[in-house]
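K.L.:
task: produce atomic coordinates for the following.
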Amino acid sequence: MLVSAAPTSFFYPPIKRFSAGKYCTKTNLQFAANHPKINAFSSKNEQTHSLFTSCCHPPASQLKAAAAALDPQDGHAGIGILEFFQGKNIFVTGATGLLGKVVVEKLLRSTSVGKIYLLINAKDKEAAFDRLNCEILNSELLACLKEKYGKSFGAFVKAKVIAVVGDICEPKLGMDYESIEAIRKDVNVIIHSAACTTFNERYDLLVDTNVIAPQRVMRFAKTCNKLQLFAHVSTAYVTERREGVILEKPLMMGGEDGKLDVADEISLLLKSSTNTIDATNFFKKLGQHRAEMLGWSTTYQLSKAMGEMVVNEIRGDVPLLIIRPAIIESCHNQPLPGWIQGMRVFDPVVVSYGKGMIPAYFANPHVPLDIIPVDLVANITIAVIAKHGNTHVTAAQPTIYHVASSLQNPVTWFDAFEYLYEYFKEAPLIEGANISRVKFFDDFEEFSKCLRGEIMRHYGANVDRKMVRQCNAKATYVEQLCKMYEFAGFLKPRYHTGNVQKLTEEMSKEEQFNFDVDVKNINWKKYFQEIHVPGLRKYVIDR
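P.N.:
Predicted structure coming up:
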């Protein structure tokens, strides 16, 4: 049916190592020349152009002037972000990933943090140092930091950042004795953001990385002498199949209906074996079957839910924060508007639409596309660590923070495609691409019929077999995208962000300015047209 597009006590068995592989993405970080189509679009909007011609936005001088203009007597002293992080030593997993990298950059640029230990998957110290340089220190993301320190940048980083060879999927996190002892003695905060985020990955690999590994990190955390907090990065979609407003509450072991037994899932994998050549296909199907049977849409969401449960179950007296972002996309503001690493959840849809491949889409146009820029997630992560680190209280339950936009500042699927239509009709990704407004369907067969008909119509009357195959391939790809993101296209829950709202109220004006956590500050049309899509073109597509 065509949908109107109008707006409107856990016992853990002995750990067996699965073949988790290596979850890192090598990047070739170089500045790309401005895309001619971006220039064509930007000429109509000087503000868009300014975002991509300065290394920092706003310039550091403007930030200083604005901060100086703030009234120091703003009603309260805030939560003490700068005071908390002064001299604190942080251990970060997943620092080469999108969120981990932005958190590290923000800590270095905006706080007087002590040492930051980065667990890097590498064969030896030299290789770890190479990854640190290539994937983090030489990234455009650190342009503002380099501008701030100038010639002393190298010395500053050397004093602050320590690359640690390790692997979350190995015993003792794959670290050597010297690293283990140094971190145990020094670390005050652990930020665990490493994860496998592929929705349809093998079940054994997702369990190894998103369930067993977090437990391994928490066991290590319990041996750290000065540890004040453990921040675990999860996902809002651990509760994705519930309806209505979802409050910021921890998951109960076993799930809402008691069906999920983590130990049983791991035992199932330990017992599972396949005599087929295609083990990957076997474990992917097994994971999808288990997810659907237990109440999740994807194996990834199931594995992240189990990860939350086991970390909470074994934490003992370790203060635990669980941060649940929705769909993380490019930076909204600092340090570089539009900066992004790789294509995220919504981006394959953006790119396909920009190439004229999506005349129709399988989704409810009125459902919020729950996007959150990565710099807001990083700011919230840093702010909540400071808030709870300053309380010195061990809560009986972990504190949950939803980082989402679906209630406070929703942007619907209709809105998103409308903004993309306005952008791509002026600057398509392929010259001559057929960019039309999207027709929404809630019946997959009707959607598929319309999609294939529209794609074929663009080729005209004289089509040969090769063209037919191309049309079918494009349509099949779009259908697969829609199926993969069906959970987001018909999302039933809305994620309550009361804890983030309270955090905002407790922050001083200066903290609110320097560590923006308020999703209501986002103008979604501007974000899509002037920040996200140009950033996606610059940092990903035109690489």
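
K.L.:
all contacts plus neighbour counts: C-alpha atoms, from now on.
P.N.:
OK.

K.L.:
gap between the residue nearest the centre of the chain and residue 407?
P.N.:
Nearest residue to the geometric centre of the chain (CA atoms, centre = their mean): residue 328, 3.9 Å. To residue 407, residue 328 is 16 Å away according to CA to CA, to the nearest Å.

K.L.:
repeat that for residue 105.
P.N.:
For residue 105 relative to residue 407 (CA to CA), the value is 29 Å.

K.L.:
comparing these two, which shows the higher neighbour count?
P.N.:
Each of residue 105 and residue 407 has its neighbours counted (other CA atoms under 10 Å); residue 105 has more, 22 against 17.

K.L.:
next up, the contacts around the more buried one.
P.N.:
Residues near residue 105 by CA atoms under 8 Å, 6 or more residues apart in numbering: 141-142, 145.

K.L.:
let's see that with 7 Å instead.
P.N.:
residue 142 (CA atoms under 7 Å, 6 or more residues apart in numbering).

K.L.:
which SS class is it?
P.N.:
helix (DSSP: H, G, I helix; E, B strand; the rest coil).

K.L.:
the stretch 301-450 of the chain: helices as residue ranges?
P.N.:
347-354, 374-389, 413-424, 444-458 (DSSP state H, counting those that start in this stretch).

K.L.:
of all those helices, which one comes closest to residue 365?
P.N.:
With CA to CA, the closest approach to residue 365 among the helices of the stretch 301-450 of the chain belongs to helix 413-424: 4.7 Å.

K.L.:
residue 373 contacts residue 326, correct?
P.N.:
No. Between residue 373 and residue 326 there is no contact under CA atoms under 7 Å: 9.6 Å.

K.L.:
give me the more crowded residue out of these two.
P.N.:
Between residue 373 and residue 326, counted using other CA under 10 Å, residue 373 has the larger neighbour count: 28 against 23.

K.L.:
stretch 150-160: which residues count as buried?
P.N.:
residue 157 (16 or more other CA atoms under 10 Å).

K.L.:
for stretch 337-355, same thing?
P.N.:
Across stretch 337-355, burial judged by 16+ other CA under 10 Å covers 337-346, 349-355.

K.L.:
please generate a structure for the following sequence too, so the two can be compared:
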Amino acid sequence: MSAPASAFRRLQGQAPGRGTGPLLDGRLRDLLAGKVIVMTGVTGFIGEQILWKVLTELPGTTPAVLVRRKGSTPARDRVVALLKKKIFTELREAAGGAEELLEARVRVIEGDLPNVPALPADLDVVLHCAGDVSFDPPIDQAFRTNTIGTRALMEQMLAAVTGPDGERTKVPHYVHISTAYTAGRRRGAIREAAHEHDVDPQAETEAGLAMLELVEAQSRTSEQLTRLRKEAERVHRQAGYLTTAADTERRRKEWVQKKLVEAGTERARSLGWTDVYTFTKALGEKVVAEVGKDIRVSVVRPAIVESSWKHPYPGWIEGFKMAEPLILAYGKGQLPEFPASPDSVVDIVPCDFVVNAIVAVCATEPEIGEPVYYHSNSGARNPLNFRDLYGYIRDYFLAHPFEGGARGAAALPEWHFPGAASVERLLFTSERAASLADRAISLAPRSKTTRRMAQELDRTTKELSFLRRYLSLYNEYGQSELHFVDDNTLALHRSLHPEDVDAFAFDSTAYDWRTYLQDVHCPAVTEPVRRMDAVRRRRGQRPRTYRDLSRPEEAPEKVLAAFDLDGTVMSGNVVETYLWARLPELGAVSRVREVADVVRRLPLWLRAERRDRGTFLRSVYRRYAGADLAALEEFVDTAMAPSILERVSPDAVRRLREHRAAGHTTVLITGAIRPLTRPLEPLFDVIVAADLATDAAGRCTGFLSGPPMVGESRAAWLRHYAALNDVDLARSHAYADSHVDLPMLSTVGNPVVVSPDVALMRAATSQQWSVVEWRASAQQPRWSLPSRS
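P.N.:
This is a model prediction of the structure:
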């Protein structure tokens, strides 16, 4: 026994393992034979292994699982899918299939928390291991799951064993899975007993649920909506009002969630708990004691549950739990420090030890009205501190680094445990620097270098966001001075029948941390990541929405391919093409005057473009006033066509030809004036462009005959064209380079982003759209003008 653990035993005046709870008298399969165990949470991490353990080791026990319908998938189908997992392979093969295993051994009850349906009258044990396990759920969600759901389940349990005359037909055993951290911000030894506090679960639940209505109302005030709308406009103004409105509403919902999380955290800490998860779980325990005052009640409090030591196989784990994101981030060089006290105990316990303890508890018979508490943890007799945890994980990654890319394996940070305040200062400084860099990049001209810098910054920002979230969540756990006494649990383990020890042991001294972490846990959590990294390397940066058009497809005539012009199909912009058209007809002095006037107006035009691209285009096209439209078209055909075609990307032409070969309708949608698209007519089936209005003499008025086709107008045109021509937009394609084209790209099933601006590149990354670089082909300098004969 470790010195700290011995000291706490002496403090309590107890010998190790001399618990006060009931013990086992026989084999578990016999004690639980013929019993019906109603279980919640079987689709979760712990619940899945409990179901496996019952089906494997307790042949005479019937699990009745409460599972909710998910969308259109009934509960029964979800359980069948569960039984098809690797963990159930032997059981499934022995039964002849998942359906057969279900029919032979498992009852399914379709329902949810807190909407619990009637439970079977022949139940003997109710095992409640469902619950919100996130440390920072919204406050209303935490209460709805951990207190309201618990009360509803227990009330239905009591109703199931109560006859028509109001008399109880049997005394059920309710086993509640809580968490060791319901102790909150206490320090020192934590006994296996009810926590003393005078917080009213009912009052806190009502207040927690009321927060949703309050925060929703706050989110809809004019002040808050104005702030959110302006934030959305800064990003999406060019794309259009509907895009801005959708982003405003997204931001409002995110704000509501954030405030509900903050409300839960602050209320928990104001009453002495670390977070709303542990707070509502503690109140859930109080609900259990209140509703279960006339039945048998056991409460199991696991610490930090991680991968299995032995069963169903070493390293078994479902999903990422508490430690995995931190382990993986450290192995990839993304966790420079951690705000933990090096000598604080990190109380990890393998999942199979928790499951074995829970099953053993189900087989006990506690006294009616006297709840028994069990800590499932390792810190009492096999403590692991943060310094040793760091050392074992660092040694593992030094021996087994993640395979790096071009830069090689990531450099592993060296932790010095400077304290939470120092880590917070480092994080704040890094966040500030990233914010300033982002502002600079938003003002930089578009280029491959700018995109590369933005990608690097986005990776850094993502890492900082990860650090901020996890350091905020785990900061208190890293400073914890809790020591969970496990006398009841150890005494229960020692009462196991000798023939049950191999399958059901849960004594935390059975393993050493170096072996568990380096040979079992780390390989288990890194293997799927290594496998996915290898797959990505083999595939390379394969585009996700840039489809292979060489394969025959059904009804290709129902597919269109829409292309933006400037920056996508060809290099150039409306100011540049205006000067191409205008300057050749001017003398030297007039050319200088015209260029000077355009340069003078550029800042005004750029500000207009940031607000509304349609306004910007109208301002430029005013300068065509007085031009002869027919002469302009002739000049484009005879003089400008070579310059325009020279600037068309050969990659774009190649892709256009692939679409035509596939039988797709090719569409050019541009805000450029129609005369400038004339050289491109052979490439497209349909061209949508800006039309210059003319007077009776055929001279341009400086106005357009209709609104320019930009932003959401392009998406509306595509939907209208698709409806008229029976086009399937879900199978169609679109190509564009600017954030203003986000609505058009979002309209089709296969959007492709071409040499984008930073805002569109980020949108593409978030939505997993393909990003391609199409090279320009211009041989002449951009300032080279077409000649006018």
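
K.L.:
what's the TM-score once they're superposed?
P.N.:
Once superposed, the chains reach a TM-score of 0.76 (TM-score structural alignment, normalised by the length of structure 1), with 442 aligned residues with a CA RMSD of 2.7 Å.

K.L.:
alignment lookup: the residue nearest to the centre of structure 1 to structure 2.
P.N.:
The alignment partner of residue 328 of structure 1 in structure 2, by TM-score structural alignment, is residue 305.

K.L.:
select, out of the helices of the stretch 301-450 of structure 1, the one closest to residue 368 of structure 1.
P.N.:
helix 413-424 (6.1 Å).

K.L.:
check the mean deviation of the closest one from structure 2.
P.N.:
Its aligned residues in structure 2 lie a mean 1.2 Å from helix 413-424 of structure 1 after superposition (mean CA distance after the TM-score superposition for structure 1).

K.L.:
tally of neighbours for residue 200 of structure 2?
P.N.:
11.

K.L.:
roughly how far does it sit from residue 181 of structure 2?
P.N.:
19 Å.

K.L.:
so how many other residues sit close to residue 294 of structure 1?
P.N.:
Counted with other CA under 10 Å, residue 294 of structure 1 comes out at 17.

K.L.:
so it is in contact with residue 261, correct?
P.N.:
No. Taking contacts as CA under 7 Å, residue 294 of structure 1 lies outside contact range of residue 261: 9.8 Å.

K.L.:
where does the top strand by length along structure 2 end up in structure 1?
P.N.:
Criterion DSSP state E: the longest strand present in structure 2 is strand 665-673. Under TM-score structural alignment, there is no match for strand 665-673 of structure 2 anywhere in structure 1.

K.L.:
that strand packs against which elements?
P.N.:
strand 560-563, strand 686-690 (3 or more CA pairs under 7 Å, 6 or more residues apart in numbering; DSSP states H and E).

K.L.:
rerun at 10 Å
P.N.:
Secondary-structure packing of strand 665-673 of structure 2 (3 or more CA pairs under 10 Å, 6 or more residues apart in numbering; DSSP states H and E): strand 560-563, helix 574-582, helix 613-621, helix 650-661, strand 686-690, helix 712-725, strand 733-736.

K.L.:
for the residue of structure 1 most remote from its centre, pull up the helix or strand it's in.
P.N.:
Distance from the C-alpha centroid of structure 1, by CA atoms, centre = their mean, peaks at residue 462 (44.5 Å). Using DSSP states H and E, residue 462 of structure 1 maps to neither a helix nor a strand.

K.L.:
aligned partner of residue 248 of structure 1 in structure 2?
P.N.:
Checking TM-score structural alignment: residue 248 of structure 1 goes with residue 192.

K.L.:
what do you get for residue 519 of structure 1?
P.N.:
Aligned counterpart of residue 519 of structure 1 in structure 2: residue 508 (TM-score structural alignment).

K.L.:
so that match sits against residue 375, correct?
P.N.:
No. Using CA atoms under 10 Å, residue 508 of structure 2 is not in contact with residue 375, being 11.2 Å away.

K.L.:
who has more neighbours out of these two?
P.N.:
Neighbour count, other CA under 10 Å: between residue 508 of structure 2 and residue 375, residue 375 has more, with 27 against 21.

K.L.:
corresponding residue for the more buried one in structure 1?
P.N.:
Aligned by TM-score structural alignment, residue 375 of structure 2 pairs with residue 402 of structure 1.

K.L.:
again, but for residue 113 of structure 2
P.N.:
Match for residue 113 of structure 2 (TM-score structural alignment): residue 168.

K.L.:
same check, this time on residue 635 of structure 2
P.N.:
In structure 1, no residue is paired with residue 635 of structure 2, using TM-score structural alignment.

K.L.:
which of the helices or strands spans residue 635 of structure 2?
P.N.:
For residue 635 of structure 2, the host element (DSSP H and E) is helix 629-635.

K.L.:
buried residues in that helix, which are they?
P.N.:
Neighbour-count burial for helix 629-635 of structure 2 [16+ other CA under 10 Å]: 629, 632-633, 635.

K.L.:
show the subsequent helix or strand relative to that helix.
P.N.:
Counting by DSSP H and E, what follows helix 629-635 of structure 2 is helix 641-646.

K.L.:
all helices for the stretch 51-200 of structure 1, in order.
P.N.:
60-69, 81-85, 98-110, 125-131, 143-149, 153-160, 177-186.

K.L.:
give me the number of residues near the counterpart of residue 416 of structure 1 in structure 2?
P.N.:
Using TM-score structural alignment, the equivalent of residue 416 of structure 1 in structure 2 is residue 389. Using other CA under 10 Å, the number of residues around residue 389 of structure 2 comes to 16.

K.L.:
so who does residue 389 of structure 2 touch?
P.N.:
Counting by CA atoms under 10 Å, 6 or more residues apart in numbering, residue 389 of structure 2 touches 342, 345-346, 513-514, 517.

K.L.:
ok so, going back, which among the helices of the stretch 301-450 of structure 1 is found nearest to residue 93 of structure 1?
P.N.:
Closest among the helices of the stretch 301-450 of structure 1, once you apply CA to CA, is helix 374-389, at 13.8 Å.

K.L.:
what's the angle between the longest strand of structure 2 and helix 650-661?
P.N.:
Put simply, strand 665-673 of structure 2 runs at 140 degrees to helix 650-661, going by axes from the mean of the first three to the mean of the last three CA atoms, to 10 degrees.

K.L.:
relative to helix 613-621, how tilted is strand 665-673 of structure 2?
P.N.:
Angle, strand 665-673 of structure 2 to helix 613-621, by the same axes, to 10 degrees: 60 degrees.

K.L.:
next one: strand 665-673 of structure 2 to chain centre, how far?
P.N.:
In terms of CA atoms, centre = their mean, to the nearest Å, the centre of strand 665-673 of structure 2 is set 37 Å apart from its chain centre.

K.L.:
also stretch 227-239 of structure 1?
P.N.:
Computed by CA atoms, centre = their mean, the chain-centroid distance of stretch 227-239 of structure 1 equals 12 Å.
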